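Undergrad: here is a sequence together with a model predicted from it:
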Amino acid sequence: MDLLNKGERVKTASRKLRLLSTNEKNEAIMLISRELEAQKGEILRANSIDVENSRKKGMKESLIDRLALSEERIAMMVKSCENVASLPDPVGEIESAWVQKDGLLISKERVPIGAIGMIYESRPNVTVDASILAIKSGNSVLLKGGSDAINSNKAIVSAIKTALALAGLPDSSVELVEDTSHEAVQEMLKMNQYLSLIIPRGGAGLIKFVVNNSRIPVIETGTGNCHIFVDYNADLNKAVEIVDNAKTQRPGTCNAVETLLVHRDIAAEFIPRVSEVLSKKGVELRGCDESTKYWKMISATDEDFATEFLDLVLAIKVVKDVDEAIMHIEKYSSGHSEAILTNDYANSRKFLKDVDSAAVYVNASTRFTDGGEFGFGSEIGISTQKLHARGPFGLKELTSYKYTILGNNQVRK
């Protein structure tokens, strides 16, 4: 009943939020930034409990990194608030307008979606990102974080609710489901009388469960089996640097590279060079039969090429050309982010055209697939599907549209 009550409250709040002016929404977001700073001590203390509990349970360090907060990361949350407040408001934007033959003026106008459900794992920064993006786009949000971050999420939502009250907005504009059980997720997925959209953000298991069990429309986000293909004429020094960044900067994120594809002509030179750098940083390498000729590594299985490791693990495969690289990506990719490192213009254009993922790069790290890096201020996740949002899921993707029609007493003949 508590969950249903929160769903009803979020739905009610959405009716007020959709009518707010841009200034009112920006003021609320800036008050959230102020409260996050004011309450960072409480937030960090709560987070330290979550981190300690997760370490006791044996959570791997790459996932601890996703969970852990610091003064620097709270400062980044504050900055996200400032960035989102500075962005143009998509609500009320007229995408197109025309006069129909019978004199009707028809306009296509952006409007909020309504009450949104967010189900996610670890990463307490998502609590802030989802809240401020929802508010700026005129939506309310029901948050269901994972058990590993429950104390952090409670502290953050407390700060958000304080800010909402100061802004004169319903505190139920943002609600947190404190029941971390699997049954609560199942119940939430049935609440189509209150929620207009569900956004799962986490591992493949969570996303698959939500997609298979939701009565509410779902936008899939998060799963990132990302690839980098190093072509025959790539700048190998730059390629080592890019692969290192994509794998080791934050291996527990969805935009980290999981499989390295290497052109056969440079494999004998490149694989030892990149393997030496990665091995010094603790990366476990799993290679195809040809890869193992050039560096001592574990033999890769078909499952390895299909896995989002979210850890210091990298699969390596030697391919004969760009076409084989594209075929491998087509078979194993989750549709998140892929990159080609090359100085061959034709191959770069072919890769951009043929690879069907949300973000496709030439000569850059996959780690850039992020709402903040793309200039969206923040993101609610990375959508790996095509309807209605794809890639970094920002403000515009949190709106729908309606048609407004201005007439002069016309009747249909």
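TA: Structure's in. What do you need? Numbering: from 1, shown residues only.

Undergrad: hey, let's count contacts and neighbours off CA atoms from now on
TA: Fine.

Undergrad: quick one: list the elements packing against the host helix or strand of Arg273.
TA: For Arg273, the element it lies in under DSSP states H and E is helix 267-280. Judged by 3 or more C-alpha pairs under 8 Å, 6 or more residues apart in numbering; DSSP states H and E, the packing partners of helix 267-280 are helix 236-248.

Undergrad: can you list contacts of the next helix or strand after the helix it packs on?
TA: Next along the chain after helix 236-248, taking DSSP H and E as the criterion, comes strand 257-263. Strand 257-263 is contacted from outside by 225-232, 243, 246-247, 251, 270-271, 305, 307-310, 313-322, 325, 366-367, using C-alpha atoms under 8 Å, 6 or more residues apart in numbering.

Undergrad: please redo it, this time with the cut-off set to 7 Å
TA: Contacts of strand 257-263 from elsewhere in the structure, counted by C-alpha atoms under 7 Å, 6 or more residues apart in numbering, are 225-232, 246-247, 305, 308-309, 314-321, 325, 366.

Undergrad: before we move on, what about stretch 284-304?
TA: Contacts made with stretch 284-304 from outside it, assessed by C-alpha under 7 Å, 6+ apart, are listed as 268, 271-272, 312-318.

Undergrad: just the ones in strands from these, please.
TA: With DSSP state E as the criterion, strands contain 313-318 from among those.

Undergrad: centre of the chain to stretch 230-243, how far?
TA: Between the centre of stretch 230-243 and the centre of its host chain there is 27 Å, according to C-alpha atoms, centre = their mean, to the nearest Å.

Undergrad: dropping in the other structure now:
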Amino acid sequence: MNPATVPDPSPELLQRAAAVRRSAMALAQRSDGERQAALQAMADGLEACREAILAANRADLEAAAADGLAPALVARLKLDGTKLDGAIEGVRQVAALDDPVGRRQLHTELDQGLELERISVPLGVVGVIFEARPDAVMQIAALAIRSGNGAILKGGREASRSCAAIIEALRAGLAGSAVAPSALELLTSREESLALLKLDGLVDLIIPRGSNALVRFIQDNTRIPVLGHADGICHLYVDAAADCDQALRVALDAKTQYPAACNAIETLLVHEGVAPLFLPRAVQAFAAAAVELRGDAAAMALGVSHAASEDDWRTEYSDLILAVRVVPSLDAALEHIATYGSRHTDAICTTDAEAAERFLAAVDSAGVYVNCSTRFADGFRYGFGAEVGISTQTLPPRGPVGLEGLVTYRYHLRGEGHIAADYASGRRRFSHRSLPL
């Protein structure tokens, strides 16, 4: 597609987006307690509609099976009772988080009676487009309302019934709170999701959660700022000084605990000094977990059965497939990650403290780990309650984006009739004295 194929918003969509904007402006003025209560009401709404949500998801799964949806997408689509209960608890946990709005980040006396403050404020309206992840509706809605933002959400066609049931439950809960249900809006058609890209002036940030192709298309076809990641090509490097038992446990978790996740590893790098000891054991363990290994010549000589191509180093499988390369040094591992990585999350297993520190300093990814699974790259696991997505851009926010990533700031300046001409002429001088936050 090219920009010309992105349709203009319909009058009806413009009206709905404007309603979200108005609700977001009102929401930004609600107190911390009112926003906390709104999230508790949203959680209550989800619990009250629990059976309807699960039934809608079962219908989505049946339709997905009939359509031959890819296994990785089916895994993301499934919302069973345990997963729903966890998501509801996640909403309540977000309610309990510290308020990100109204924080004074800077407080300076420019001159006597002239004080400058920098105060955190909501972004306004976030537009979130995601594929096959109905639980994302709950996470994003909770984070948006808690941080004082309105949200326009668009899930994948395969999750349409689930998303509709969830948004209905959330809005029903908000109806009894101080926050207007119109602060949350769900788009239902492909045409609407495309037109969302042209809602600059009404939408302040777009967050795509999905395939490389989805994210690239959005980045190329909107003037609205985009926060997200196009690829999740994560690496685990097993260093010469690795504890092999520990490294194998970490590698298995990072690949198999949830292979459809963007923080699952797609490439395993193994130092040639430890490869003869580590790889035969790893081949056996991954085979038992039904993982297909694709390796370079050195890895194949140690038991990997499939040959890796150049494309394998650049591929996000989101499946039980893992590329394996034997490298001669830490420098070679760092070079491989710099060449093929997506700056998402990369890890090293080593008992060498110097090697660990070099890895931490050299790998330019949102998450850089030592002796632990890349699967920890998650807003809930970081203690954020939930996340709206993971950003791999260099500028903040970076990594899992929670409440802190959904606020910006304003400068407030309070004076007593001060004018710039007095300082230009030298009649008055700035003090620039720091004041308590």
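TA: Nice, thanks for sending it over. Bear in mind the structure is a predicted one, so any value in this text is a computation, not a measurement.

Undergrad: still on that earlier bit, max pairwise distance over the contacts of stretch 284-304 of structure 1: which two?
TA: Spatial extent of the contacts of stretch 284-304 of structure 1 (C-alpha to C-alpha) is set by the pair Ala268 and Leu312 at 22.8 Å.

Undergrad: and the two? Which one has more around it.
TA: Leu312 (22 against 17; other C-alpha atoms under 10 Å).

Undergrad: quick one: what's aligned to that one in structure 2?
TA: Aligning on TM-score structural alignment places Leu312 of structure 1 opposite Leu320 in structure 2.

Undergrad: related to what we said a few turns ago, could you tell me which of the contacts of strand 257-263 of structure 1 count as buried?
TA: 225-232, 246-247, 305, 308-309, 314-319, 321, 325, 366 (16 or more other C-alpha atoms under 10 Å).

Undergrad: follow-up on the earlier one: what range does the helix holding Arg273 of structure 1 cover in structure 2?
TA: Residues 275-288 of structure 2 are matched to helix 267-280 of structure 1 when aligned by TM-score structural alignment.

Undergrad: what's the mean deviation for the matching stretch versus structure 1?
TA: With mean C-alpha distance after the TM-score superposition for structure 1, stretch 275-288 of structure 2 departs from structure 1 by a mean of 1.1 Å once superposed.

Undergrad: ok, Leu199 of structure 2 to Gln40 of structure 2 distance?
TA: Shown here: Leu199 of structure 2 relative to Gln40 of structure 2, a distance of 30 Å by C-alpha to C-alpha, to the nearest Å.

Undergrad: between these two, who's got more neighbours?
TA: Legend: neighbour count by other C-alpha under 10 Å for Leu199 of structure 2 and Gln40, higher for Gln40 (24 against 20).

Undergrad: which is the next helix or strand following the strand or helix carrying that one?
TA: Secondary-structure assignment from DSSP H and E places Gln40 of structure 2 in helix 32-48. Per DSSP H and E, the first helix or strand lying C-terminal to helix 32-48 of structure 2 is helix 50-67.

Undergrad: that following helix versus helix 32-48: what angle between them?
TA: Here the directions of helix 50-67 of structure 2 and helix 32-48 differ by 60 degrees (axes from the mean of the first three to the mean of the last three C-alpha atoms, to 10 degrees).

Undergrad: tell me how far the match of helix 267-280 of structure 1 is from the chain's mean position?
TA: That offset, for stretch 275-288 of structure 2, works out to 32 Å (C-alpha atoms, centre = their mean).

Undergrad: same check, this time on stretch 124-132 of structure 2
TA: How far stretch 124-132 of structure 2 lies from its chain's middle: 11 Å, per C-alpha atoms, centre = their mean.

Undergrad: same thing with stretch 76-87 of structure 2?
TA: Here stretch 76-87 of structure 2 is found 18 Å from its chain centre; the criterion is C-alpha atoms, centre = their mean.

Undergrad: which residues in structure 1 does it align to?
TA: With TM-score structural alignment applied, stretch 76-87 of structure 2 matches the range 66-77 in structure 1.

Undergrad: need the residues that contact the matching stretch.
TA: For stretch 66-77 of structure 1, the surrounding residues in contact (C-alpha under 7 Å, 6+ apart) are 44, 47, 51, 122-125, 128, 149, 252.

Undergrad: thinking again about what came up before, and the contacts of stretch 284-304 of structure 1, which is closest to Ile135 of structure 1?
TA: Lowest distance from Ile135 of structure 1 to these (C-alpha to C-alpha) belongs to Leu312, with 36.1 Å.

Undergrad: give the contact list for the closest one.
TA: By C-alpha under 7 Å, 6+ apart, the neighbours of Leu312 of structure 1 are 248, 251, 282-284.

Undergrad: if we use 10 Å, what do you get?
TA: Applying C-alpha atoms under 10 Å, 6 or more residues apart in numbering to Leu312 of structure 1 gives the contacts 61-62, 247-252, 256, 258, 278-279, 281-285.

Undergrad: repeat that for Gln249 of structure 1.
TA: By C-alpha under 10 Å, 6+ apart, the contact set of Gln249 of structure 1 is 243, 256, 312, 367.

Undergrad: ranges for the helices of the stretch 51-200 of structure 1?
TA: Ranges of helices in the stretch 51-200 of structure 1, per DSSP state H, counting those that start in this stretch, are 61-67, 71-86, 125-136, 150-167, 182-188.

Undergrad: can you add distance to Arg215 of structure 1 and mean neighbour count and give these back as a markdown table?
TA: Below are the helices of the stretch 51-200 of structure 1 laid out as a markdown table (distance: least, C-alpha to C-alpha, whole Å; neighbours: other C-alpha atoms under 10 Å):
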| stretch | distance to Arg215 of structure 1 | mean neighbour count |
| --- | --- | --- |
| helix 61-67 | 29 | 18 |
| helix 71-86 | 31 | 18 |
| helix 125-136 | 21 | 26 |
| helix 150-167 | 25 | 22 |
| helix 182-188 | 9 | 15 |
